[in-house]
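Student: no FASTA, just this:
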């Protein structure tokens, strides 16, 4: 097998056009360059270069060998660059977008810890409940809570997204606890604007129920706070109401029903190739922080939910 240094010297001679020029570029004498090329030819049992006093020319074997060598050297360079990028200290500005409430509750409180780990990074966090074109607007990544469709973006699943029907003990004591889905239509339900159709899956398969209530709001945070205050019944994600469920401020009702959509928390970014270190470390940080059993679900009995919301993965979003 040829020495990689001999291969590199040979390729440099071809690109430089002469042994003396290659020697100057590599800090080697023309005699050393000539000796290494000759050693390579002897090992291969073929002449690679036609030498004259002023220039060199590739033989037919030399041309075929050169075309293959440059591909090998490029692959080696890319492999070394990959390792270097992974081990280099992340620097620069990391531009992130996330849903408003999730960002306030689960990203912002942990940015201090992240900054301690990577002090050379500057963070830019923009919270929005609108769909953000991360490529067009120059974001490094987006945190999305969705059932993702195929696109040119790459997604890594960070955590499951469990949604439960819940109400405060005070409301249930006052109005009674519904035992069937049909009974929800007789209760005051709390939901954000245009989210009055709850698509669920129960013991008999997919179903839906149209609910109604006496509050109109475009804020998921208002929904959370008012249902905790006893206004009515809501369908909420456990990342949103997990603490209230853990404290006993809310109670899960109709546990046989869950949202039918397979929704999860994802990190979405433009490309897996040449992923900047600043993006990789933040995604790894969130994946470790949340995980397949996120802290907001601790202590909750969610065995009635389908645990297979999709495996942790990196795939097209």
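Tutor: Cool, got the structure. Quantities reported herein were computed from a predicted structural model and do not represent experimental measurements.
Student: CA atoms for contacts and neighbours, from now on please.
Tutor: OK.
Student: so where does residue 50 fall, helix or strand?
Tutor: strand 49-51 (DSSP states H and E).
Student: just residue 156 next, same as before
Tutor: Going by DSSP H and E, residue 156 is in strand 154-160.
Student: before we move on, the earlier item: tell me what the very next helix or strand once past the strand holding residue 50 is packed against?
Tutor: As assigned by DSSP H and E, the chain's next helix or strand after strand 49-51 is strand 56-58. Under the contact criterion of 3 or more CA pairs under 8 Å, 6 or more residues apart in numbering; DSSP states H and E, strand 56-58 touches helix 4-16, strand 49-51.
Student: Mind doing that once more with 7 Å?
Tutor: Applying 3 or more CA pairs under 7 Å, 6 or more residues apart in numbering; DSSP states H and E, one finds that strand 56-58 contacts strand 49-51.
Student: Residue 242 and residue 108: what is the separation?
Tutor: As judged by CA to CA, to the nearest Å, residue 242 and residue 108 stand 17 Å apart.
Student: Which one of the two is surrounded by more residues?
Tutor: residue 242 (22 against 11; other CA atoms under 10 Å).
Student: got a list of what the more buried one touches?
Tutor: Contacts for residue 242 (CA atoms under 7 Å, 6 or more residues apart in numbering) come out as 296, 297.
Student: you'd agree it is in a helix?
Tutor: Yes. Looking at residue 242 with DSSP: H, G, I helix; E, B strand; the rest coil, it is inside a helix.
Student: all strands of this structure, in order?
Tutor: Per DSSP state E, the chain carries strands over the ranges 49-51, 56-58, 92-98, 121-127, 141-146, 154-160, 163-167, 197-202, 205-210, 233-237, 251-252, 258-259, 264-269, 314-316.
Student: Output these as CSV; include the columns distance to residue 221 and mean neighbour count.
Tutor: Listed next are those as CSV, based on distance: least, CA to CA, whole Å; neighbours: other CA atoms under 10 Å:
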stretch, distance to residue 221, mean neighbour count
strand 49-51, 74, 15
strand 56-58, 71, 16
strand 92-98, 15, 19
strand 121-127, 14, 15
strand 141-146, 15, 21
strand 154-160, 20, 25
strand 163-167, 15, 24
strand 197-202, 18, 17
strand 205-210, 21, 14
strand 233-237, 11, 24
strand 251-252, 18, 19
strand 258-259, 19, 23
strand 264-269, 18, 24
strand 314-316, 30, 16
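Student: here's the one I want to compare it with:
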């Protein structure tokens, strides 16, 4: 199986067009069509449904996609190991991260990363939607929510506990709750995706629906609403670290219920053949987050 055919297959899968894939590969559309046909004959399956207007992956093509990515990464890793320039970090690092985490933690790292590795490029998808890592060709996903069962490879980067917080001026005016029940006396700012707040009571997770007049779809907007004094918010540690530091938000600790302990995870399509661009980024991310934790420990 020729790696050229695999690259053409991946280009067509991404572009959903033979002509667009041909332009990306700088070859003739007829050559793309012939190589896809040759690959299908070699595998004994149809990889694409092709019409005059559209190209789409078959179920067999979807199943073959991660293997094609892995084989191309293996070839690139081998070349990096064998070539004299293997110590250089090059290529396009494609990653996705939750919106607030990406903006607050990942973006401030990029100048240092790109300065250290001048041949590296970065494409960062900042979104609270869990994307298809393999299908969209990402090298890496950073995730802060509980992980669902998956065939992807997850690596824990740092603790990321949920916590309750509010603006200092809100707490001065309305008081600070000390128990789970006392939250009923306060307006809570609810993230639409998490209508029930998880508390750890006697070692068990108890999900409690809180009272509030404001429900918001975006984590960053929940944080901003808390800063404005609209009530108490439940957010993750890394989403409010800058605000805990500058004092615009204060953590609220309850005596009868802790908060769910989450983590920041790095998710990759495979454990093997991880590109150097992913490895150096994760090394820098871990070092940066460890330094931040030491300067402001989690309570």
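Tutor: Happy to help now that I have it. Since this is a predicted model, take the numbers as computed values, not measurements.
Student: contacting residues for residue 168 of structure 2?
Tutor: 248, 249, 250.
Student: what's the mean distance for the strand holding residue 156 of structure 1 versus structure 2?
Tutor: Strand 154-160 of structure 1, aligned to structure 2 and superposed, deviates on average by 1.2 Å (mean CA distance after the TM-score superposition for structure 1).
Student: Tell me what angle that strand forms with strand 264-269.
Tutor: Interaxial angle, strand 154-160 of structure 1 versus strand 264-269 (axes from the mean of the first three to the mean of the last three CA atoms, to 10 degrees): 150 degrees.
Student: ok now strand 154-160 of structure 1, how far from the chain's centre?
Tutor: 6 Å (CA atoms, centre = their mean, to the nearest Å).
Student: okay, and that strand goes to which residues in structure 2?
Tutor: Using TM-score structural alignment, the residues of structure 2 aligned to strand 154-160 of structure 1 are 153-159.
Student: got the contact list for that stretch?
Tutor: With CA under 7 Å, 6+ apart, stretch 153-159 of structure 2 has contacts from 262, 263, 264, 265, 266, 267, 268, 269, 270, 271, 286.
Student: What segments of the stretch 1-150 of structure 2 are helices?
Tutor: Remark: helices assigned in the stretch 1-150 of structure 2 by DSSP state H, counting those that start in this stretch are 3-15, 18-25, 29-43, 59-82, 99-101, 110-116.
Student: and those, which is most packed in?
Tutor: helix 99-101 (a mean of 21; mean count of other CA atoms under 10 Å).
Student: contacts for that one?
Tutor: For helix 99-101 of structure 2, contacts defined as CA under 7 Å, 6+ apart pick out 126, 127, 128, 219, 220, 238, 239.
Student: Look up how far residue 146 of structure 1 lies from residue 166 of structure 1.
Tutor: Using CA to CA, residue 166 of structure 1 is found at 21 Å from residue 146 of structure 1.
Student: coming back round to it: with distance to residue 185 of structure 2 as added columns, please give the contacts of stretch 153-159 of structure 2 in JSON lines.
Tutor: JSON lines is the format used below for the contacts of stretch 153-159 of structure 2 (distance: CA to CA, whole Å):
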{"residue": "262", "distance to residue 185 of structure 2": "27"}
{"residue": "263", "distance to residue 185 of structure 2": "30"}
{"residue": "264", "distance to residue 185 of structure 2": "32"}
{"residue": "265", "distance to residue 185 of structure 2": "35"}
{"residue": "266", "distance to residue 185 of structure 2": "38"}
{"residue": "267", "distance to residue 185 of structure 2": "40"}
{"residue": "268", "distance to residue 185 of structure 2": "43"}
{"residue": "269", "distance to residue 185 of structure 2": "46"}
{"residue": "270", "distance to residue 185 of structure 2": "48"}
{"residue": "271", "distance to residue 185 of structure 2": "48"}
{"residue": "286", "distance to residue 185 of structure 2": "39"}
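Student: which among the residues you listed gets closest to residue 86 of structure 2?
Tutor: Taking CA to CA as the measure, residue 271 is the one of the contacts of stretch 153-159 of structure 2 closest to residue 86 of structure 2, at 19.8 Å.
Student: got the contact list for the closest one?
Tutor: When contacts are counted by CA under 7 Å, 6+ apart, residue 271 of structure 2 touches residue 153.
Student: How many residues are close by residue 278 of structure 2?
Tutor: 18.
Student: Structure 1: which residue goes with that one?
Tutor: So, by TM-score structural alignment, residue 278 of structure 2 is matched to residue 279.
Student: how much space between the closest residue to residue 228 of structure 2 other than its chain neighbours and residue 292 of structure 2?
Tutor: Of all residues not flanking residue 228 of structure 2 in the chain, residue 167 sits nearest, at 7.0 Å (CA to CA, 6 or more residues apart in numbering). The spacing between residue 167 of structure 2 and residue 292 of structure 2, counted by CA to CA, is 22 Å.
Student: same thing with residue 64 of structure 2?
Tutor: Residue 64 of structure 2 is 41 Å from residue 292 of structure 2, where distance means CA to CA.
Student: Residue 19 of structure 1 against residue 32, yeah?
Tutor: No. The criterion here is CA atoms under 7 Å, and residue 19 of structure 1 misses it with residue 32 at 9.3 Å.
Student: correct me, but residue 128 of structure 2 touches residue 96?
Tutor: No. Residue 128 of structure 2 is beyond contact range of residue 96, at 9.3 Å (criterion: CA under 7 Å).
Student: got the contact list for the spatially closest residue to residue 100 of structure 1 that is not a sequence neighbour?
Tutor: In this structure, residue 100 of structure 1 finds its nearest non-sequential neighbour in residue 127, 4.7 Å apart by CA to CA, 6+ apart. Going by CA under 7 Å, 6+ apart, residue 127 of structure 1 touches 97, 98, 99, 100, 103.
Student: Next, format those residues as TSV and append distance to residue 152 of structure 1.
Tutor: TSV is the format used below for those (distance: CA to CA, whole Å):
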residue	distance to residue 152 of structure 1
97	18
98	19
99	21
100	24
103	24
